[in-house]
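*Asks:* just the structure for this:
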Amino acid sequence: MIRTLRTAEDLVWLLDHTQAFPGGQITNLAVQKHRIFDETSGREITAGTAISTIIRYEVAIRGVEGLYSVSRVAKLLMKGVSDFSIFEQEGTDFSEISLLHAETSGGRLRFWFDPHGELYVICDEAELEEVSRPGSVRPIRTGMTEWTFQAEAGELPTIDWFLKHLDRVGIPCAWRMTKPRSPAHPAFRWAGLLLPASAQGLPRTGGGVYIQTYGPLDGYRFGITLRASDPHEEDIGRLLMVLADIIARGFSGMCLAGHHIMERDEWLGGQNVGQGA
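*Replies:* Modelled structure (predicted):
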């Protein structure tokens, strides 16, 4: 598939088709300087700049039988580049895409390849080439940053419930309570940060998974939102997935993963489930 991108409508299509490259990886980046011979000066002069990126990513598509995943390799060629920046320092990696941001301004296209703008491009137009293949059996897990569950029945679990279940699966964690913003929503119950623990049982430095819980809301008994501080960090991304599976196995209800709403069985992908204690 090849598509040229010039207008705001084209960018809307791009963001919808790619779902903004969630959890994508830039595997190749090239800056091309085009030059022509100037007869007046007798020298070669710059006639334009183009930047091409190769991006591997996976998206979830909803079909007749539910969600299925598609793995894609995309080449995004940005032509007529007037401004760009590639910024990487200790603790950052421009090749990891959380979400692509794109807009039009003054007849030009602007791309941010991550929330912090480590890779930023302004260009006249762009071109997307893409090859797709069937993805993994359980989609929308790579690079996921947030997951919400609303339970149809049961009681809101305590933090001890989470810690015990994590111990059982071999992922011990430390807990750090956080204070709600004032004024708190009336449905709010408690919130805090789960930090993967070291072999000595001490919390590691770095991020974790933020948990926010709430009581009855819109006909559901309770709700839980998980948010990863850095889904590209292997331990944190795995912790988010394990927590989501623990909750979905323990209670019946609905999940929100990214922009996708699904029942817990659909999230678990056909695993054996039962009401957990």
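*Asks:* contacts, neighbours, all on C-alpha from now
*Replies:* Will do.
*Asks:* give the contact list for Phe149.
*Replies:* Listed by CA atoms under 8 Å, 6 or more residues apart in numbering, the contact set of Phe149 reads 223-225, 247-248, 253-256.
*Asks:* the same query, at a cut-off of 7 Å, please.
*Replies:* 223-225, 253-256 (CA atoms under 7 Å, 6 or more residues apart in numbering).
*Asks:* kindly report the same for Asp83.
*Replies:* Contacts of Asp83 were listed using CA under 7 Å, 6+ apart, and they are 121-122.
*Asks:* ok, it to Arg110 distance?
*Replies:* Using CA to CA, to the nearest Å, we find Asp83 at a distance of 9 Å from Arg110.
*Asks:* kindly report the same for Ile159.
*Replies:* 43 Å.
*Asks:* and what of Ala174?
*Replies:* For Ala174 relative to Arg110 (CA to CA), the value is 41 Å.
*Asks:* so which of these two has more stuff around it?
*Replies:* Set side by side, Ala174 and Arg110 show more neighbours around Arg110, with 22 against 16, by other CA atoms under 10 Å.
*Asks:* would you mind confirming that that one makes contact with Glu103?
*Replies:* Yes. If you go by CA atoms under 7 Å, Arg110 and Glu103 touch, sitting 5.3 Å apart.
*Asks:* narrow the contacts of Phe149 to those in strands?
*Replies:* Members of the contacts of Phe149 lying in strands (criterion: DSSP state E): 223-225, 253-256.
*Asks:* what sits against the nearest residue to Ile159 once chain neighbours are set aside?
*Replies:* With sequence-adjacent residues excluded and distances taken as CA to CA, 6 or more residues apart in numbering, Ile159 is closest to Trp175, at 8.0 Å. By CA under 7 Å, 6+ apart, Trp175 lies in contact with 193-195.
*Asks:* repeat the analysis, applying 8 Å as the threshold.
*Replies:* 159, 192-195.
*Asks:* may I ask which of the residues you listed has the most neighbours?
*Replies:* Ranking the contacts of Trp175 using other CA under 10 Å puts Leu194 first, with 26 neighbours.
*Asks:* and that residue, what element?
*Replies:* Assessed by DSSP states H and E, Leu194 sits inside strand 188-196.
*Asks:* helices or strands next to that strand in the packing?
*Replies:* strand 173-177, strand 209-214, helix 234-250 (3 or more CA pairs under 8 Å, 6 or more residues apart in numbering; DSSP states H and E).
*Asks:* for the comparison step, fold the sequence that follows:
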Amino acid sequence: MKKGTILVVGSNATLLEAKGGGTILIGQFLNETAVPIMALVEAGYDFVLATPTGEKPHMDKDSDALIYFGGDDEARQRARNFFVNDPAMNKVRTLRSVVDDGLDRYAGVFFPGGHAPVVDVMQDPSVREILRHFHAHKKPTAAICHGPVSILAELNTAPEFRAALIAEDKAKAAELAKGWQYEGYRMTVFSRSEEEYAEDNVFHAKLHFNMPDALEAAGGKIITADNFTSHVVVDRELVTGQNPMSDHELAEKFIAALDGAA
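*Replies:* Predicted structure coming up:
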């Protein structure tokens, strides 16, 4: 007997604006998507994947790498096969249709990582409704790596808030974020130094803003650990993981929160 259904909120973004012009090729991270979802399924949960357009998320090409699976190629292949071939991963709905059909059926919500959510999910109006529902009902809400930036979509002014971050107008961003439902929550996210490593060694370009600055501007209490080590923070209904190496721990603590809520 299934324990319940989890809503997985994916992104359709494939390009991220770079500072000074140009774009960076992005997507959802393989392990940050597949590993927690596979763990949920193994724990007895079903899931529904939904995105802004209803199209399947694009896998970040750089994430299909052994480093994110502890050098275990069998684990990498298993995750890749799940991402590519699992029926529920290919039966994608629009976020709007999920909201319109009602959110009461979902036991929790999960935001996978990769840079993609920084483009669309963090300013999507349907995500605002989703976040408010899960917060009001104290249902577990999990996010990993760049996924935690998705919770900024709860702001009525999310697009303007994002624009203020790009313009480096911290005062305006803070003003736009007043009343954020997660103000004062302890949380983690891809750290400043981890982002600097990605900018210098992967993208060879700079981002307009980093994730801790974005969440702190809205009132989040950011706690980060050493670069690329597993780190998960739980505060009330919110479960956040810092980086790709947090995938298994994030899944474990999210499942514990779901089982406890049930």
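*Asks:* TM-score for the pair, please.
*Replies:* Here the TM-score for the pair of chains, by TM-score structural alignment, normalised by the length of the second structure, is 0.23; 105 aligned residues with a CA RMSD of 6.2 Å.
*Asks:* follow-up on the earlier one: in TSV: the helices and strands packed on strand 188-196 of the first structure, plus distance to Arg62 of the first structure.
*Replies:* Compiled in TSV, these are given as follows (distance: least, CA to CA, whole Å):
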stretch	distance to Arg62 of the first structure
strand 173-177	34
strand 209-214	27
helix 234-250	20
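*Asks:* now, of the ones you listed, which is deepest in the fold?
*Replies:* Highest mean neighbour count among these (mean count of other CA atoms under 10 Å): strand 209-214, with a mean of 21.
*Asks:* where along the second structure do the strands fall?
*Replies:* Counting by DSSP E, the strands of the second structure are 4-9, 15-17, 23-25, 45-51, 93-94, 106-111, 141-144, 186-187, 221-222, 232-235, 238-241.
*Asks:* and the second one, what's buried?
*Replies:* The one in question is strand 15-17 of the second structure. 16-17 (16 or more other CA atoms under 10 Å).
*Asks:* what's it packed up against?
*Replies:* strand 23-25.
*Asks:* find the residue closest to Glu58 of the first structure in space, skipping its chain neighbours.
*Replies:* Per CA to CA, 6+ apart, closest to Glu58 of the first structure is Ser71, 4.4 Å.
*Asks:* surely the one you found touches Arg133?
*Replies:* Yes. Using CA atoms under 8 Å, Ser71 of the first structure is in contact with Arg133, at 5.4 Å.
*Asks:* these two: who's more crowded?
*Replies:* Neighbours per residue (other CA under 10 Å) separate Ser71 of the first structure from Arg133, with Ser71 holding more: 17 against 11.
*Asks:* what about that one, which helix or strand?
*Replies:* Element membership for Ser71 of the first structure, per DSSP H and E: strand 66-79.
*Asks:* next structured bit after that strand?
*Replies:* Proceeding N to C from strand 66-79 of the first structure, the next assigned helix or strand is strand 83-86, under DSSP H and E.
*Asks:* pull out the buried positions in that following strand.
*Replies:* Phe84.
*Asks:* I'd like to know how far Ile37 of the second structure sits from Val48 of the second structure.
*Replies:* 10 Å.
*Asks:* ok, Ile222 of the second structure next?
*Replies:* For Ile222 of the second structure, the distance to Val48 of the second structure equals 29 Å [CA to CA].
*Asks:* now do Glu216 of the second structure
*Replies:* Taking CA to CA, one finds Glu216 of the second structure at 30 Å from Val48 of the second structure.
*Asks:* more crowded one of these two?
*Replies:* Val48 (18 against 15).
*Asks:* close enough to count as contact, that one and Leu40?
*Replies:* No. Shown here, Val48 of the second structure and Leu40 do not form a contact pair, counting by CA under 8 Å, at 11.7 Å.
*Asks:* find the residues that touch each one of these two.
*Replies:* By CA under 8 Å, 6+ apart, no residue touches both Val48 of the second structure and Leu40.
*Asks:* circling back: shared neighbours, Asp83 and Arg110 of the first structure?
*Replies:* 121-123.
*Asks:* Ala217 of the second structure - nearest residue in space that isn't next to it in sequence?
*Replies:* Ala174 (5.2 Å).
*Asks:* ok, now Ala257 of the first structure?
*Replies:* That would be Trp147: by CA to CA, 6+ apart, it lies 4.9 Å from Ala257 of the first structure.
*Asks:* now, the shared contacts of Asp83 and Arg110 of the first structure that are in helices?
*Replies:* Assignment to helices by DSSP state H places none of those there.
*Asks:* and the longest helix seen in the second structure, which residues are buried?
*Replies:* The residue-count maximum for a helix in the second structure (DSSP H) belongs to helix 247-261. For helix 247-261 of the second structure, the neighbour count (16+ other CA under 10 Å) marks 247-255, 257-258 as buried.
*Asks:* so which of these is the closest to Val99 of the second structure?
*Replies:* Leu258 (20.4 Å; CA to CA).
*Asks:* and the closest residue to Asn28 of the first structure other than its chain neighbours, what element?
*Replies:* Nearest non-adjacent residue to Asn28 of the first structure, counting by CA to CA, 6+ apart: Ile54, 5.1 Å away. Assigning secondary structure by DSSP H and E places Ile54 of the first structure in strand 43-63.
*Asks:* how about Leu15 of the first structure?
*Replies:* helix 8-18.
*Asks:* picking up where we left off before, can you count the residues close to the residue nearest to Ala257 of the first structure?
*Replies:* 21.
*Asks:* about what we covered before: just the buried positions in the helix holding Leu15 of the first structure, please.
*Replies:* For helix 8-18 of the first structure, by 16+ other CA under 10 Å, it's 8, 11, 14, 18.
*Asks:* over to stretch 30-39 of the second structure?
*Replies:* Those would be 30-39, for stretch 30-39 of the second structure by 16+ other CA under 10 Å.
*Asks:* just those residues: which are in helices?
*Replies:* 30-39.
*Asks:* could you check how far the residue nearest to Glu58 of the first structure is from Ile61 of the first structure?
*Replies:* Taking CA to CA, one finds Ser71 of the first structure at 11 Å from Ile61 of the first structure.
*Asks:* next one: Arg168 of the first structure
*Replies:* Taking CA to CA, one finds Arg168 of the first structure at 33 Å from Ile61 of the first structure.
*Asks:* what residues sit buried inside stretch 41-49 of the second structure?
*Replies:* Of all the residues in stretch 41-49 of the second structure, those buried under the rule 16+ other CA under 10 Å are 43, 45-49.
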